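[1] What follows is a predicted protein model with its sequence.
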Amino acid sequence: MPSSHTPAPRCQWFSILAGALDRRSGRRLALLFLGVLLARGRQARSCWIRAAGLSSQYRRCYPTAAAVGRRAEAIATRLLVEVLRPLVTGPRVVLALDDTPTARYGSQVQGAGVHHNPTPGPAGSGFVYGHVWVVLGLLVAHPLGGVVALPLLARRYIRKANLGAVRAADRPPFATKLTMAVGLVRWAHGWLALWGKAVWVVADGAYAQGPVLKPLRKLGVTVVSRLRRDAALCSVPPARVPGRPGRPRVYGTERVSLAKRAAHPGGWSTGMFTVYGKSVEKRYKTFVATWRPAGGAIRVVLVDEPHGWVAFFGTDTTATVADILERVADRFTLETCFRDLKQVAGAGQQQVRGVPSNVGCFHLCAWAHTLTEVWAWNQNAEALVGHRSASPWDDPNRRPSHADKRRAWQHKLLAQEIQAVVGEHHDHAKIRDLAHRCLDLAA
């Protein structure tokens, strides 16, 4: 569905993000964002170009996507500061950190390799050939209830063995996922510190290691994550004797065994917590210990689950049990975001080879996901799911999905273009009815 008009309402976001590129590439990028949202079926880059009405400039669109990959951090800064700032309320900003793979095919894809597949499925393999993305997302509470993850910025992880296949001009220095994670948080913290809010990061247990925890503690960032069952915890050191020479102790001398603490029948408490959108009762223990990978004291929370006990921690010892357990549950929304990125936005379906092009296409999908959620933020829920009336087998009370929000925004964008094309010298009622019919058939 080619488009020749850039809608003005709401689409000023496209121009804001495109302002990070030079003027000529920026104009194409603004239209390319429109194509990403309007494209149907397989989300190949050529489909974006056709949907944006840029077929006559298709050769120039390819370097534009590569320019997005090279300037991803500058564009993400505009997204965070100028678009998402009004959504952040409360005393703290919560970020989520995790990685996800996207499958690719072909030996000419630069930097692609064999990676662990966290979601193989019933017939899937434990490994996948393609890319791995370390993603930083912003967690915000939605007015309709629940927490939503909005992807901000990602880093592409390339195994050291695969760096040689990357063209020298585009070859990045090798960095581990942990190093990339710290870099992403440093970037966000540099801007979030200006807002005067505390910064919390909830991460997958794989990132609960010294190379991540110690640098973030120095930044003043609180990290919440899962704790290994065999974590080598120590007691809290006693208060320093006044006048005693030397530095105060950071770690205690006694070892703390999580297994023994969990097996002891005493010390358990019960409380109500909001996890995964529901209020549930949890049986827990909490205490403060010291842990060398964290660089000091941490708040530990043991939870008695039906399948056994699990341990979580926060690097802020004043954090409550609710703060830790609810943030851990909120991190799952980033996993849901990854699913929507691949199934709805089509991340990883673009058949591109170069490193900048791959990075640019992934970020275009991620930012389209974020902008869709922002557009639907204050929309009426009934309007977002109005198309379900044609499907009586569907649950009308089900919360609007990301696909519903994307569909509604597509209708809005197309309706604005139709209105711009037909002008004001026609029967608006008939044009509106015709537009709704065309929109229903098209989407």
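    Thanks, I have the structure now. Numbering: from 1, shown residues only.

[2] contacts, neighbours, all on C-alpha from now
    Will do.

[3] What are the boundaries of the strands in this structure?
    92-103, 113-116, 127-141, 147-157, 198-203, 222-227, 233-234, 255-256, 269-275, 278-291, 296-305, 308-314 (DSSP state E).

[4] Looking at those strands, which is nearest to residue 405?
    Between residue 405 and the strands of the chain, the tightest spacing by C-alpha to C-alpha is seen for strand 147-157, at 13.1 Å.

[5] Need the strands of the chain in JSON lines (columns: mean neighbour count and distance to residue 214).
    Formatted as JSON lines, the strands of the chain follow (neighbours: other C-alpha atoms under 10 Å; distance: least, C-alpha to C-alpha, whole Å):
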{"stretch": "strand 92-103", "mean neighbour count": "22", "distance to residue 214": "16"}
{"stretch": "strand 113-116", "mean neighbour count": "18", "distance to residue 214": "26"}
{"stretch": "strand 127-141", "mean neighbour count": "21", "distance to residue 214": "18"}
{"stretch": "strand 147-157", "mean neighbour count": "24", "distance to residue 214": "20"}
{"stretch": "strand 198-203", "mean neighbour count": "22", "distance to residue 214": "13"}
{"stretch": "strand 222-227", "mean neighbour count": "24", "distance to residue 214": "10"}
{"stretch": "strand 233-234", "mean neighbour count": "22", "distance to residue 214": "16"}
{"stretch": "strand 255-256", "mean neighbour count": "16", "distance to residue 214": "21"}
{"stretch": "strand 269-275", "mean neighbour count": "14", "distance to residue 214": "28"}
{"stretch": "strand 278-291", "mean neighbour count": "16", "distance to residue 214": "11"}
{"stretch": "strand 296-305", "mean neighbour count": "21", "distance to residue 214": "9"}
{"stretch": "strand 308-314", "mean neighbour count": "20", "distance to residue 214": "13"}
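
[6] this is the comparison structure:
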Amino acid sequence: MPDTIITILSAFAPLMSSATWLKATTLIKGALLCRGPRPITSLLRVLGLSNEPRFEKYHRVLNRDKWSCVLCAKILLGLLIALLPSGFPVIVLVDETLERRKGKQIKAKGYYRDAVRSTQKKVVKCLGLKWICMTLVVPLPWNKRPWALPFLTVLAPSKQANEKQGRSHRTTVDWTITMVKLVTRWLKRSWILVGDGAYACIELGHRCRKLNVTLISRLRLDACLYEFPEPTPKGKRGRKRVKGKRICSFKDLAQDASQHWIEADVKWYGGQLLRIRYLTGVHLWYKAGEKPLPIRWVVVINPNQPDRTDVFFSTDTNLLVTDIIRCFVLRWNIEVTFEEVREHLGVETQRQWSDKAIGRTTPVLMGLYSLACVIAKEMRQSTLLQPALTSWYDKKDQATFSDVIAFIRRTIWAEKYFSNSSMSDDFIKLTPNDADTLINQLAMAA
């Protein structure tokens, strides 16, 4: 492989033995070059190792060899933090994604709502594995849209699977709290966590405030918000009040024209500049059995969709309204990442069956998405990253992940087959084996 790729991958070398490291780099190279499904056999075939007699040793990297996905995530986060421009905030997006898998040997599977196939009127449930993924928002030089680069992916077994194994069930929020603790320990600085309505939880909000993390999410229209309690008169006995009077619902606020609505220009979905109207305030979010959580809420009305009301909140009550909206709008980038790892890195096509291999393969493929961006940014310093342009698809000089992975593949193929060719010859000499390998890659179905 090119020296640039080897230098970046060498950051993970201390986590493995030398033998495991050689096999792991081989699989990474195969995963970058492979098209279509990503079973281990396809990775070996693309590297010309179809006749490898000890092919099972490459399977052991995932199902037997000793190395830690968590420590790899820590190192990967360090590589991604280095890509952030000076002064750019650390924004982490969190969301869950479904890997459609079935089979008796897959123990952690369960039935979940398939967000891709479901609509507002019809809910489609699918058998598979639920992964909770954290991604770092990073602006990259080849695209105006900041990308969501995965660094930590955790398998959340279903409730039925935990009961069968005799383990206590952990919800999505429980796993997220553990991940927040890990990331805070790694970063040792304040950062912003952005999630959809599934992460609008008072318990998660309290944990984030305790760890100096700002939680930004979406609120329901019927959320119970209260005024702050009035000071207790001196000498009054009894339990102190934890909340004041309840404020009216967000649905009523959105229909109240007498409110002091404020207009502002914000960067909306799709990168367009949109003029919105909003209301904001600081109140206590309360639920029975939970300690009240102070939040800044924002009611947003889009003039293009006047019947729709969006409500966002932040646990940092001093955060600007425009920053809250901007951070939540960035959350959509994680959905783009989920689509691209399926399309270009073969997530859901691997066929491992052991528990350890299942728990490692998807996080590795997610992390490979981020590694590819780190590699491409480093290569771009010496080689031009040219987006693939066609007459029917004008990318406006903005590269997509398909361009990034093609850029890396081209560099690897050139290093492997053409690095020793003379610059003055009229033709390039290839060995029969190399020519056969290249022709097979062109001939095989993706």
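    That came through, no problem. Every value quoted in this text rests on a predicted model; they were computed, and no experiment measured them.

[7] Would you reformat the strands of the first structure as CSV and include distance to residue 81 of the first structure?
    Listed next are those as CSV, based on distance: least, C-alpha to C-alpha, whole Å:
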stretch, distance to residue 81 of the first structure
strand 92-103, 13
strand 113-116, 34
strand 127-141, 12
strand 147-157, 11
strand 198-203, 15
strand 222-227, 21
strand 233-234, 39
strand 255-256, 43
strand 269-275, 29
strand 278-291, 31
strand 296-305, 31
strand 308-314, 27
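
[8] among those strands, which is nearest residue 439 of the first structure?
    Among those, strand 147-157 sits nearest to residue 439 of the first structure (C-alpha to C-alpha), with 27.2 Å.

[9] and that closest one, how far from the chain's centre?
    Between the centre of strand 147-157 of the first structure and the centre of its chain there are 3 Å (C-alpha atoms, centre = their mean, to the nearest Å).

[10] Tell me roughly how far it lies from the second structure on average.
    Averaged over the aligned pairs, strand 147-157 of the first structure sits 0.8 Å from the second structure after superposition, using mean C-alpha distance after the TM-score superposition for the first structure.

[11] What is that strand packed up against?
    Packing partners of strand 147-157 of the first structure (3 or more C-alpha pairs under 8 Å, 6 or more residues apart in numbering; DSSP states H and E): helix 72-78, strand 127-141, helix 177-192, helix 332-343, helix 355-375.

[12] rerun that using 10 Å as the cut-off
    helix 72-78, strand 92-103, strand 127-141, helix 177-192, helix 321-330, helix 332-343, helix 355-375 (3 or more C-alpha pairs under 10 Å, 6 or more residues apart in numbering; DSSP states H and E).

[13] Residue 28 of the first structure: which of the ones you listed is closest?
    The nearest among these, by C-alpha to C-alpha, is helix 355-375 at 12.9 Å.

[14] so what does the closest one touch, helix or strand wise?
    Counting by 3+ C-alpha pairs under 10 Å, 6+ apart, helix 355-375 of the first structure packs on helix 12-18, helix 23-38, helix 58-70, helix 72-78, strand 127-141, strand 147-157, helix 332-343, helix 402-422.

[15] wait, which of those is closest to residue 227 of the first structure?
    Closest among these, once you apply C-alpha to C-alpha, is helix 332-343, at 16.4 Å.

[16] Which residue of the first structure lies farthest from its centroid?
    residue 243 (49.8 Å; C-alpha atoms, centre = their mean).

[17] ok, back up a step: redo the helices and strands packed on helix 355-375 of the first structure as TSV? Include distance to residue 301 of the first structure.
    Below are those laid out as TSV (distance: least, C-alpha to C-alpha, whole Å):
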stretch	distance to residue 301 of the first structure
helix 12-18	41
helix 23-38	42
helix 58-70	40
helix 72-78	34
strand 127-141	22
strand 147-157	22
helix 332-343	18
helix 402-422	33
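
[18] Out of those, which one sits most buried?
    strand 147-157 (a mean of 24; mean count of other C-alpha atoms under 10 Å).

[19] Give me the angle between that strand and helix 177-192.
    130 degrees (axes from the mean of the first three to the mean of the last three C-alpha atoms, to 10 degrees).

[20] Which strand or helix spans residue 306 of the second structure?
    According to DSSP states H and E, residue 306 of the second structure maps onto strand 305-314.

[21] Just the angle for that strand relative to strand 273-285, thanks.
    Interaxial angle of strand 305-314 of the second structure relative to strand 273-285 (the same axes, to 10 degrees): 50 degrees.

[22] Taking strand 213-218 as reference, get the angle to strand 305-314 of the second structure.
    Angle of strand 305-314 of the second structure versus strand 213-218, following the same axes, to 10 degrees, is 160 degrees.

[23] I'd like the distance from strand 305-314 of the second structure to the chain centre, please.
    24 Å.

[24] End to end on stretch 9-28 of the second structure, go ahead and measure it.
    End-to-end span of stretch 9-28 of the second structure (C-alpha to C-alpha, to the nearest Å): 9 Å.

[25] who's in contact with that stretch?
    1, 3, 5-6, 30-31, 33-34, 40-44, 47, 57-62, 65-69, 71-73, 75-76, 79, 364-365, 368, 371, 375 (C-alpha atoms under 10 Å, 6 or more residues apart in numbering).

[26] No more questions from me, cheers.
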